[in-house]
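**Student:** One predicted model, sequence on top.
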Amino acid sequence: MSAAAGEVVTDLTVSGMTCAACVGRVERRLTRIDGVTATVNLVTGRARIVHPAGVAPADLVAAVGRAGYSAAPVPAGPVAAVPAEPDDGRLRPAVTAALALPVLAVSMLPGLQFPAWQWVCFLLAVPVVTWGAYGFHRRALHHLRQATATMDTLVSLGVLASFGWSGYALFLGGAGAVGMRMPFSLTADTGGAAHVYLEAAVGVPLFVLCGRSLEGRARRRGGSALRALAELGAKEVCVRRAGVERLVSVQELMPGTEFVVRPGEKVATDGVVVEGGSALDAGLLTGESVPVEVGPGDRVTGATVNVGGVLVVRATAVGADTRLARVTALVTEAQTGRARAQRVADAVAGGFVPCVLAVAAAVLGFWLGAGGDPQAAVTAAVAVLVVACPCALGLATPTALLAATGRGAELGVLVRGPEVLEGLRRIDTVVLDKTGTLTTGRMDLLAVTTAPGVDEAEVLRLAGAVEHGSEHPVGRAVAAAARLRGRAELPAVEGFAATAGLGVGGTVEGRRVRVVRPDRVSGLGGRLREALDRAGSDGRTAVVVELDGRAAAVLAVGDRVRPGSWRTVRRLRDLGLEPVLLTGDGPGPARAVASELGITAVHAAASPERKAEVVADLRAAGRCVAMVGDGVNDAVALASADLGVALAGGTDAAIGAAGLTLVRGDVESLVVAVRLARRTVATIRANLVWAFGYNAVLLPLAALGLLNPVLAAVAMSASSLLVVANSLRLRGWRPSRGVSRSVSRGVR
């Protein structure tokens, strides 16, 4: 949910919601305020509200209060994804169980029934019905004053009806006789004998309380990934001011402050290395398995772990501006929204409770009007009240999304909202940018072709020495390759000279060395000429190395294809997705990369406007398009596609326009995202089928008197637990074997 000009977004924590009907009630109350739109999530207990700037947060809190719930603005800083359970905690279920279990055992097992057992059970049931079920009664009464009904209304009425009929039977109906024995029945049929329903009066609150307690624990497990993200950052940092080091809280850091990171410590915030060299392990944040070497001038990310030497870092971003904070905000935003399927379920659940109350009243009236046993009529009506459960409907989608978005964050896949997962499943075409997406985005030495009799290692060592002082991307690529292959310091250069647009030269170990453009060298032939022609056709930049005035080698420099790009393209095809290459580079480089990766559809030399046109043409042809990019020139196309996918290492414009961000900066994570989306949607569908099917089957059975209220309470609690348990399976979901193992590492 995004805000337009003149609007602001406010997040509230809402307490007291127990079912999907509560969600609808809070949303309706909030949207009565002019200009306000709201999305409420049952699982996370959050409301995201877009409202005019003139509407104060206090007005929103008051509106939630009028709906019968309590609310408060979300506090600044990291917060838990799932709030604590409202009010029952552990004490109430434990005491309720201690009192209710003897009643259940004696009532349901005739062999345990002793003289006056029913009066002992009645005394044990009184605190359960009053204190144990107090939360249900209190909330039901509160909603009654609001002229509304919720799941608590059904539970409260079921408990009171069971207990009230039992009291009547004991005091006035003949069930209080000392020698009375009562057989247990799975249905509402009592055989005409005196009967009390104390097992239902204590069983319903017991099973509902235990079910909600287990739900709460499971839901908090589903939000563990977000809490783990929030806890990743360092708590204290050693700052350096005027050469003096001092340990302070990380909240005191300001941009420009220099701080020290010793081996084993976390980088406190995003910054640039000013002194030292080390390797940083970013596995907890990005899932990248290999530590990255950093030195002066390199950017570092907060929450990464220093596994090497001592670093001095200058802070460039703090607080909400850090990468970790943005990642946490994205996951929070995704878990706050609601999917389209959930909006349908919530709409159904909103009218569900009043319909159940009407059905229960109709069942009671029908049984009595047909001359049935009044005890059986009450039993059937109570069973209808208890078995009907909109909780499963309300939990079906948000629990799956909570688990999926948390697992996605662990795998380096951040979704901006639940609609992204839904949209990702429908994608059939993936448009891929080239530079920085399929390729590394930096110049690398790709090929060395030497003249006959010239040693490749020697010529590269000498060329790297003269290029060491160059600031040109080609020169840096040659120097880096020479250092890497030689694994030693490059020799010194005398008389270094650089001519803009032409090349560099100097004397190395007594030899005159020049690295120049091909058009500055005459008489090239043989394999050097072939190397130049090949580099030109592949869209690579070629330079010629001269030793003592003679052409010795041709160096081809270009943008290297990422190691995982070929696997990504192949796996996208395996998933039924068609890859399309869309780049601003010329036809030569585009064709070379497309040929290497096996992509047939290529659009080269595309301006930002042309990229958006290509995406629009594909959509007009009936394709569902995902655009993957990382640069400012991709932002328009990302925004115009059905789904925009950005690499985390890309520009802020690209990330802002995308609905999906690949934290590892590796396009291979896109395959993981597609598979996770498909599994999530399948889980949501299974949850909804169960939630609707449960009520469709058991409500008629309860109305026909074929379901005992105790069994109804067990079934009702089990339905919600099954939905939550099925969703939590996503927390353990792993990419298939074909996906790189490193992508399965992440927040732990």
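**Tutor:** All right, it came through fine.

**Student:** drop to CA atoms for contacts and neighbour counts, all remaining ones
**Tutor:** OK.

**Student:** what comes up buried for the helix or strand harbouring Lys611?
**Tutor:** Following DSSP states H and E, the helix or strand that holds Lys611 is helix 608-620. Residues of helix 608-620 classed as buried under the neighbour-count rule (16 or more other CA atoms under 10 Å) are 608, 610-616, 619.

**Student:** Quick check: Ile49 touching Ala38?
**Tutor:** Yes. Contact criterion CA atoms under 8 Å: Ile49 and Ala38 qualify, at 4.4 Å.

**Student:** thinking again about what came up before, out of the buried residues of helix 608-620, the closest to Ala339 would be?
**Tutor:** Within the buried residues of helix 608-620, the smallest distance to Ala339 is 22.5 Å, found for Arg619 (CA to CA).

**Student:** For that closest one, which non-adjacent residue is closest in space?
**Tutor:** Using CA to CA, 6 or more residues apart in numbering and skipping the chain neighbours, the partner closest in space to Arg619 is Val625 (6.5 Å).

**Student:** burial count for the one you found?
**Tutor:** The number of residues packed around Val625, counting by other CA atoms under 10 Å, is 28.

**Student:** do Leu172 as well
**Tutor:** Under the criterion other CA under 10 Å, the count of neighbours that Leu172 has is 10.

**Student:** before we move on, what about Arg485?
**Tutor:** Close neighbours of Arg485, defined as other CA under 10 Å, add up to 11.

**Student:** that older thread, measure how the helix or strand following the helix holding Lys611 sits relative to helix 608-620, angle-wise.
**Tutor:** Beyond helix 608-620 in the direction of the C-terminus, DSSP H and E gives the next helix or strand as strand 625-629. Inter-element angle recorded for strand 625-629 and helix 608-620: 150 degrees (by axes from the mean of the first three to the mean of the last three CA atoms, to 10 degrees).

**Student:** by contact count, what packs against strand 625-629?
**Tutor:** The contact analysis (3 or more CA pairs under 8 Å, 6 or more residues apart in numbering; DSSP states H and E) places strand 625-629 against strand 429-432, helix 608-620, helix 635-640, strand 643-647.

**Student:** also this one, for the comparison:
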Amino acid sequence: MNDPQTLTLGVTQLSCASCVGRAETVLRAVTGVVVADVNLAAETAKLQVSPDFAATDAVAALDTAGYPAALNTTRFTVENLSCASCVGRVERAVSDVPGVVSAAANLANDELTVVSIDAHVTPSITTAAAKAGYPVTLIADDHPAPDDTKAAEAATLKQMTVIAAMLTLPVFILEMGGHMIPAFHHWVMSTIGMGTSWTVQFVLTTIVLAWPGRQFFTKGIPALAKAAPDMNSLVALGSGAAWTFSTVALFAPAILPDGTQTVYFEAAAVIVTLILLGRYLEARAKGRTGDAIRKLVKLSPQTALVERDGTFTPTDVDSIITGDVIQTRPGERIAVDGTVTAGTSYVDESMITGEPVPVEKTTGAALVGGTINGNGALTYTATKVGADTTLAQIIRMVSDAQGAKLPIQDLVNRITLWFVPAVMAIACLTIIAWLVFGPSFSFALVAGVAVLIIACPCAMGLATPTSIMVGTGRAAELGVLFRRGTALQTLSQVQTVAFDKTGTLTKGRPELTDFETLNGFRHDDVLRLVASVEAQSEHPIAAAIVRAAKAHGLTLTPPDDFTAITGYGAKATVAGHEILVGADRLMAREQIAIDVPHTKFGEQGKSPLYAAIDGKLAAIIAVADPIKPSSKTAIAALHDLGLSVAMITGDNAATAQAIASQLNIDTVVPEVLPDGKVAAIQSVQQNGTQTAFVGDGINDAPALAASDVGIAIGTGTDIAIEAADVVLMSGDLRGVVNALHLSQKTMRNIKQNLFWAFGYNALLIPVAAGVFYPLFNLLLSPALAAGAMALSSVFVVTNALRLRWVNAPMTEDARS
């Protein structure tokens, strides 16, 4: 059975959380849809679909529900088109790709036009066409980019807001000016008269509702007719009721009870104007929630110097294939992932890893596409291109996380599904109550309209997804990738952080940490002779000694009569000197006395070795897997956050305890075999302790998956990264603290938004209904209700945008 495929499609005309619930309901009813999650802030729906899914069914379902899908049109050039049969074959092959709505090939110009619900199905289209025998090449899209689309939406809303405001201002002045300034009221009555004033208000308000406010009626009334009211329905009902009552009062006052003939044209006009203003401000703010993705996309250069027929030629990056040789000049961006074959330079990788210090790149070093080359020239071979590059994977991870739905959102969804009908019911009850107990019908109408307008659930629907989008985007800029958006919430609740040791807390390979010469021998002389012997061995400890000698600039001499003594060490003759290198038992076997204390190395978790020259003890050597410079400060910061820290390692208890003592780790689980790490995690999780596990190796993958939150070091293996919920792009453990900090900040921001959204409705719906009128003579006008409603949505999105400026608590300066 095939695993479900994930598709992401744009959904339009979503205006509140109720719309989200209805869009999800209709999508889940489509044949082949396994999971459907709609995101109001991103205006997307993430679908998991089975092979029997048809994109046309999803499009039709959304159209019927009143939330049309945002379709993507893509053009390709097609090879091998020679007749009408070819056209039919390529169209059928591409139409079978999940997510494709339609495919039309043109024999005259050898082009294929594909309409799809997901812009990311292009690779699948390319594969399907090639399998059918008609290779296709993507043509640069001349449709508006997402940035342009958002900008166009905001521009349209701005235009409509300005028009509405210009038409509303005279209405507001004519009606409210008389209430606020008696002299102005008398002037109007003595010049144009009340009838003319009302007529002018009627004309201007009607234009406002029919032109800028038309969208509320064309969307809200059909939704109401389908028994699925949304925010537009509430605005249409509120403003429409105020206009209808006022129109009757103007043209047929006899229909109304005596004393109720008054107009509320200004309320209807102001409602539309303020809500349009709120939507404009909201659209501008929402356009900035995707800044992180846009910045990442812009990191990739458009062209690169690629070797073609022996010369380096400017070539489109999309045309680069694995194995191509590319040249990067000083100051240019690296085009794709690759391996340096010639040249030396420093590369700024801060936009990928969050690390501010440029990294030296020489022959054999790995390069990441999108990073910036320094002052040197580099030649490299492409290893990953297109969707396989690190940058493309980061963009995909961030995009996936931004579309995630946190557990906290489930409560919001359950509430908002019945919220709009409940508000309409409250509005009806308000009108009935004031008709029975209130002073007039117009009073009851005002209260009912105010309830309808004040309670639009936009803010509730935006509270969570906007914070997720901005929070995960900011995290990516700091080198923290949330592969699964749900980790945002879970990580903020973690009580214990467990670390793998090798490669996570430590550098992952042995290094020479101590080299103490004895009996008058000179340091460099002994190191050169010992390294010359060890150069013949493949043991990691031997390699550490050789690296140290080369770092000192020492020239090694090939030894004579090299002998590896299993379990003891090695013996050789170098430059006429007999050299012994090995454990204390080798010295004992060769009757060389060790008359210096050496227990301190074992206590520090180091492996002591000894070197003898011509039968005399020459040096005591210590080799260890060094602790990363950032580990100690990172663990101290975790303790400051009130978290406990554990270490899970395969090392023996003594070595593990030595490392734990240096790092002030609370719990040590030593001598754990690779297949026992899951059980070790479960032991840490006893009593319901929420646990995050940090690892980097293949053998860490099961533990990363078993923990509440798996955090993979980005310098580790792909398997570990795939099993993790969070990826740290650098190997620096301060990223763990930064990830926790960002998750806590984001969750706090979400809770602030939800508190505001729910608190706003809980407080102001009763006020709008008039519960304070008997006590304080206070009644909320529909116009003020419209302003408050618009402000609530703008507040929520603006509050979420504050996450763009969250700083990492641990910076380069914080390292010890």
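**Tutor:** Arrived safely, thanks for sending. As the structure is a computational prediction, the values presented were derived from the model and not from experiment.

**Student:** Enumerate every residue touching the residue nearest to Arg619 of structure 1.
**Tutor:** Going by CA atoms under 8 Å, 6 or more residues apart in numbering, Val625 of structure 1 touches 427-431, 615, 618-619, 641-643.

**Student:** And it, how far from Gly164 of structure 1?
**Tutor:** Using CA to CA, to the nearest Å, one gets 61 Å for the distance from Val625 of structure 1 to Gly164 of structure 1.

**Student:** ditto for Gly705 of structure 1
**Tutor:** 19 Å.

**Student:** Between these two, which has more neighbouring residues?
**Tutor:** The residue with more neighbours, out of Gly705 of structure 1 and Gly164, is Gly705; 24 against 16, by other CA under 10 Å.

**Student:** I figured the more buried one was touching Val382, is that so?
**Tutor:** No. Distance between Gly705 of structure 1 and Val382: 9.9 Å, which falls outside the contact criterion (CA under 8 Å).

**Student:** Residue in structure 1 paired with Ala242 of structure 2?
**Tutor:** With TM-score structural alignment defining the correspondence, Ala242 of structure 2 maps onto Ser162 in structure 1.

**Student:** now do Ala723 of structure 2
**Tutor:** Using TM-score structural alignment, Ala723 of structure 2 lines up with Ala657 in structure 1.

**Student:** Hmm, Asp642 and its match touching each other?
**Tutor:** No. With contact defined as CA under 8 Å, Ala657 of structure 1 does not count as touching Asp642 (11.6 Å).

**Student:** in the stretch 1-150 of structure 1, which spans are helices?
**Tutor:** Ranges of helices in the stretch 1-150 of structure 1, per DSSP state H, counting those that start in this stretch, are 20-31, 57-66, 91-108, 117-127, 134-145.

**Student:** which of the residues in the longest one are buried?
**Tutor:** Of the residues in helix 91-108 of structure 1, those scored as buried under the neighbour-count criterion (16+ other CA under 10 Å) are 92-93, 96-97, 99-104, 106-108.

**Student:** So which of the residues you listed is the closest to Val61 of structure 1?
**Tutor:** Of all those, the one sitting nearest Val61 of structure 1 is Arg92; the distance, using CA to CA, is 28.5 Å.

**Student:** returning to that earlier point: among the helices and strands packed on strand 625-629 of structure 1, which comes closest to Val300 of structure 1?
**Tutor:** Comparing those against Val300 of structure 1 with CA to CA, the closest turns out to be strand 643-647 (16.7 Å).

**Student:** Report the aligned residue range of structure 2 for that closest one.
**Tutor:** The counterpart of strand 643-647 of structure 1 in structure 2, counting by TM-score structural alignment, spans residues 709-713.

**Student:** Now do that stretch: distance to the chain's middle.
**Tutor:** Using CA atoms, centre = their mean, to the nearest Å, we find the averaged C-alpha position of stretch 709-713 of structure 2 to lie 16 Å away from the chain's own average C-alpha position.

**Student:** Quick check: that stretch compared with structure 1, mean distance?
**Tutor:** Here the mean offset of stretch 709-713 of structure 2 against structure 1 after fitting is 1.0 Å, by mean CA distance after the TM-score superposition for structure 1.

**Student:** Turn the helices and strands packed on strand 625-629 of structure 1 into a markdown table, including distance to Leu421 of structure 1.
**Tutor:** Listed next are these as a markdown table, based on distance: least, CA to CA, whole Å:
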| stretch | distance to Leu421 of structure 1 |
| --- | --- |
| strand 429-432 | 15 |
| helix 608-620 | 19 |
| helix 635-640 | 16 |
| strand 643-647 | 10 |
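
**Student:** Would you mind telling me which of these is nearest Ala388 of structure 1?
**Tutor:** Proximity to Ala388 of structure 1, assessed across those by CA to CA, is greatest for strand 643-647 (38.5 Å).

**Student:** what does the helix or strand following that closest one contact?
**Tutor:** Helices and strands here follow DSSP H and E; after strand 643-647 of structure 1, the next one along the chain is helix 652-657. Taking contacts as CA under 8 Å, 6+ apart, the residues outside helix 652-657 of structure 1 that touch it are 629-632, 634-636, 638-639, 644-648, 661.

**Student:** give me that answer again for 10 Å
**Tutor:** Counting contacts by CA atoms under 10 Å, 6 or more residues apart in numbering, the residues outside helix 652-657 of structure 1 that touch it are 416, 628-641, 643-649, 658, 661-662.

**Student:** Which members of those residues are classed as buried?
**Tutor:** For the contacts of helix 652-657 of structure 1, burial is judged from neighbour counts taken by 16+ other CA under 10 Å, and it is met by 416, 628-641, 643-649, 658, 661-662.

**Student:** Start from the N-terminal end of the stretch 201-350 of structure 2 and give the strands.
**Tutor:** Remark: strands of the stretch 201-350 of structure 2, listed N- to C-terminal, are 303-308, 311-316, 325-328, 337-342, 345-348; assignment by DSSP state E, counting those that start in this stretch.
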